[in-house]
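In: predicted model and sequence follow; I will ask about them next.
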Amino acid sequence: MNGNQAKPGDDASRRPLGDLSGMAELRLRAGSRPEELYEAAERLCREASDDGAVASATAVRTTGRVADVLAETRSRDCARFAVDMVGRLLPTGPVGRQEGDRLRRSVAAKLAKEQQLRDLVPLFEELPDDAEDPSADVRACLLGELALIGAGRGRPALDAYAERLRELGHPLAALPGTRFDIEHRFTVRVRGLGSVKTPDQLRSRFPEILPTDSGGAAGHTAGQTPDGTRARAAAEPFTAGGWAREPEVRFFTLPRPLDPDDFNINFVKALPLDCLVGEGMRRGGAVACRTTPDDVLNTLFAAAYDGGVNGRPQGGAYARLYAWNSLYALLGLPADVPFPEAVGQALDHRWLRFMAFTDWFHHDTADEAFAVLDPTRTRVTVLAATDTDADG
């Protein structure tokens, strides 16, 4: 062996992180000398900041891979170094900012899942001064992940940190500190219950609403009420998750209250919707089924949490934020309405899932479409999203 080659036991901080290519070696280093991995990552990111976009992208990917391993290695030091890697070291250029968001969310999720709470508490002893500081954001994500698993409440350091984030206006700080019952399906995977891709699958999971001629007649009387800000909020889980196409979000007002029995597929087909253009020209009929707010909220959460087929998984904390933002937009609620009140109002609305055989609904990867009728029965919101690229 050449005397210049690295040997087992060499100081990892003196070796390029790229040389630690095997996961087994990375895990060994993380378990025995995490500080050396941090020092090597610090040098890599510092040098990359002076070497342009390509070097920065490589540094971000490499540092993120090491931070993930540290986050999954149970120890107080590993938790601290993982947070500091993605909170302090990543290059601050465009590549670092975009990929850094993803890494902070990924690391936070792994920390909440793998680390013991007592080893996470010290991460919150120093309160932040800036809500936009990446170091504060990764901790905000971690608080959000802990809330999803019902951990962390009653710990003074965590409560104080959450309160400071609220004072600073961090977006995640507005979320409930505990998981609501309406969120009971978040992150829960049931075997055999993937995306609904066919009308038969839709009917097997949800009660079908029979069409009526009067429903179609009522749909033709609906007038559109465009609202770009509200539409963007409703679409947020899908746009943040990188779904293949821009979702369709439309708001309608009716001249008179709609008979509840007329809120069906004939009503929806009468609305001027891009997702239903060409309906009836293909084999197979459109169908609408009644659903519930928790089903809709879980779908919104999953769209951002899993990301599109070629998209960007957002992690639990931000997926939860985007799901709630979307639900508030579907309900037409201002942001200052308390979450329990929003849940109550959601229960007073009527919710439909629908699908059809058109150029929009590919019955391939994922198609989601909902219609929402408000308690006055005069306002309707429609949200449709597809993860199939029509041009692909």
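Out: Thanks, I have the structure now. Predicted, not measured: the structure shown is a model, and the values here were computed from it. Numbering: from 1, shown residues only.
In: only C-alpha atoms for contact and neighbour calcs from this point on.
Out: Will do.
In: quick one, helices of the stretch 101-250 of the chain?
Out: 117-120, 134-148, 156-168, 199-205, 213-219, 228-240 (DSSP state H, counting those that start in this stretch).
In: the stretch 251-392 of the chain now?
Out: 265-269, 293-306, 315-331, 339-348.
In: out of those helices, which comes closest to residue 244?
Out: With Cα to Cα as the criterion, residue 244 lies closest to helix 293-306 of the helices of the stretch 251-392 of the chain, at 11.6 Å.
In: list of residues touching the closest one?
Out: Applying Cα atoms under 8 Å, 6 or more residues apart in numbering, the contact partners of helix 293-306 are 182-187, 237-238, 240-241, 312-316, 318-320, 322-324, 326-327, 346-347, 351, 370.
In: for that helix, what is the distance to the chain centroid?
Out: 8 Å (Cα atoms, centre = their mean, to the nearest Å).
In: one more structure, for comparison:
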Amino acid sequence: MSHNQETPGDSCSDRPRREELQHLAELEPEARYEAALRICAVGDGSQGASATRTVGRIAETLADTRSRHCVTFAADLVSRLLHGGAMSPGEGDRLPRSVAAKLVRAQHLRDIEPLFVELPDGLSDPAVELRACLLGELALIGSGDGRRSLEAYAERLGELGHPLARLPRTRLDIEHRFAVRVRGLGSVKTTKQLRSRFPEAPSTDRGAAVGHGVSDARDDGRANAAARPFRAGGWAREPEARFFTLPNPLSLDDFGISFIKELPLRCLAGEGGRRGSALACVTTPDDVLNELFTASYVGGVNGQGQGGAYARLYAWDSFYALMGMPTGVPLLEAVRRAADHRWLRFMAFTDWFHHDTSDLAFAVLDPTRTRVAVLAATDTDVHRDRPA
């Protein structure tokens, strides 16, 4: 869920719709479902978008109400809305992800399992997307393993080429922090916090000299994959994903902030314009992967969470992009290779890093020590920059 989710239909013109929703919430689940069906039947014309939002909200409330019938009702309403084509692309993506997350959180697995009895013929069936998201959410909590209907459905999704099907049906050890909140461990906003959690990388003159001689290795496809978690989550500013090649291997001792500061990065433009010293610390692959997952799972201040299934997919796609690895490489092999990379977190005091909401910046050195990837993202609105 995002820090500040803005739900559609909160304007004065939608006040009657809000009142209608309040009334519907007081009804029994069967009555709410029947009311949603009536809205689906008449929800066209100028009120079509508003009616669609109402039905979507009913589906979400039903998903959150523990009952075998509510599982069926919520799944049916999502299929109807997606089949009708009345939803915007963004809402059409968000609704099945939201309903799937609520179903897995609120319902018994025995009541969800009947949704998987019938195998799909293709991915165009609107019922398929919700079920794919359900499998993804169940995998994150380690549920559903050994259930024949779920395993058969997951195998069929793989045959059909659904993007979520490339993810394992169980959580990997490297994913142990996904969706887990630890008291006292929020966003890293200051250099003091960064130093307290991670060992500082050295700053050397040799690193600065090597950084000054790097070559830009532009790759738009790779950059898009690396930035996807932040774009999907609606972070305030366009992320910066850059790739560089070095003429000679870089010593690990020289891979620090002095090297990074020599790279032509937007996030470091105007370095020194704010009070404070830039800092880089050595981190681990699981820390980076967790931050990538959280970026779209939680969503930006003015964005929306994408649900666990797709947040996991976007995190892995970004992780692969940072390592320059084809997506066809199995995940466990990617985990093994990640250990051979050097991973840094860094921050500076520029117009990019605001130290008040969420700032993230990573630099990754590949095993040959001749290729570096950088990913930086901030959730502070560029039009509301604070003075130094």
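Out: Nice, thanks for sending it over. This structure is a prediction, so every number in the text was calculated from the model and none was measured.
In: give me the buried subset of the contacts of helix 293-306 of structure 1.
Out: For the contacts of helix 293-306 of structure 1, a burial check counting by 16 or more other Cα atoms under 10 Å picks out 183, 185-186, 237-238, 240-241, 312-316, 318-320, 322-324, 326-327, 346, 351, 370.
In: so what does residue 222 of structure 1 match up with in structure 2?
Out: With TM-score structural alignment as the criterion, residue 222 of structure 1 lines up with residue 214 in structure 2.
In: ditto for residue 271 of structure 1
Out: Using TM-score structural alignment, residue 271 of structure 1 pairs with residue 263 in structure 2.
In: what's the answer for residue 169 of structure 1, then?
Out: Here residue 169 of structure 1 is matched to residue 161 in structure 2, going by TM-score structural alignment.
In: give me the number of residues near that match?
Out: 13 (other Cα atoms under 10 Å).
In: from residue 263 of structure 2, how far out is the match of residue 222 of structure 1?
Out: Residue 214 of structure 2 is 7 Å from residue 263 of structure 2, where distance means Cα to Cα, to the nearest Å.
In: what does residue 70 of structure 2 give?
Out: 54 Å.
In: who has more neighbours out of these two?
Out: Ranked by neighbour count (other Cα under 10 Å), residue 70 of structure 2 and residue 263 place residue 70 first, with 25 against 21.
In: map that one across to structure 1 for me.
Out: Counting by TM-score structural alignment, the partner of residue 70 of structure 2 is residue 78.
In: excluding chain neighbours, give the residue nearest to that match in space.
Out: The shortest distance from residue 78 of structure 1 to any non-neighbouring residue, by Cα to Cα, 6 or more residues apart in numbering, is to residue 70 (5.0 Å).
In: these two touch, right, that neighbour and residue 79?
Out: Yes - assessed by Cα atoms under 8 Å, residue 70 of structure 1 is found in contact with residue 79 at 6.5 Å.
In: go ahead and name everything in contact with the stretch of helix or strand residue 61 of structure 2 belongs to.
Out: Taking DSSP states H and E as the definition, residue 61 of structure 2 sits inside helix 48-63. When contacts are defined by Cα under 8 Å, 6+ apart, helix 48-63 of structure 2 is touched by residues 8-9, 14, 17, 21, 24-25, 29, 32-33, 36, 39-40, 43-44, 70-71, 73-75, 77-78, 81, 86-87, 95, 98-100, 102-103, 106-107.
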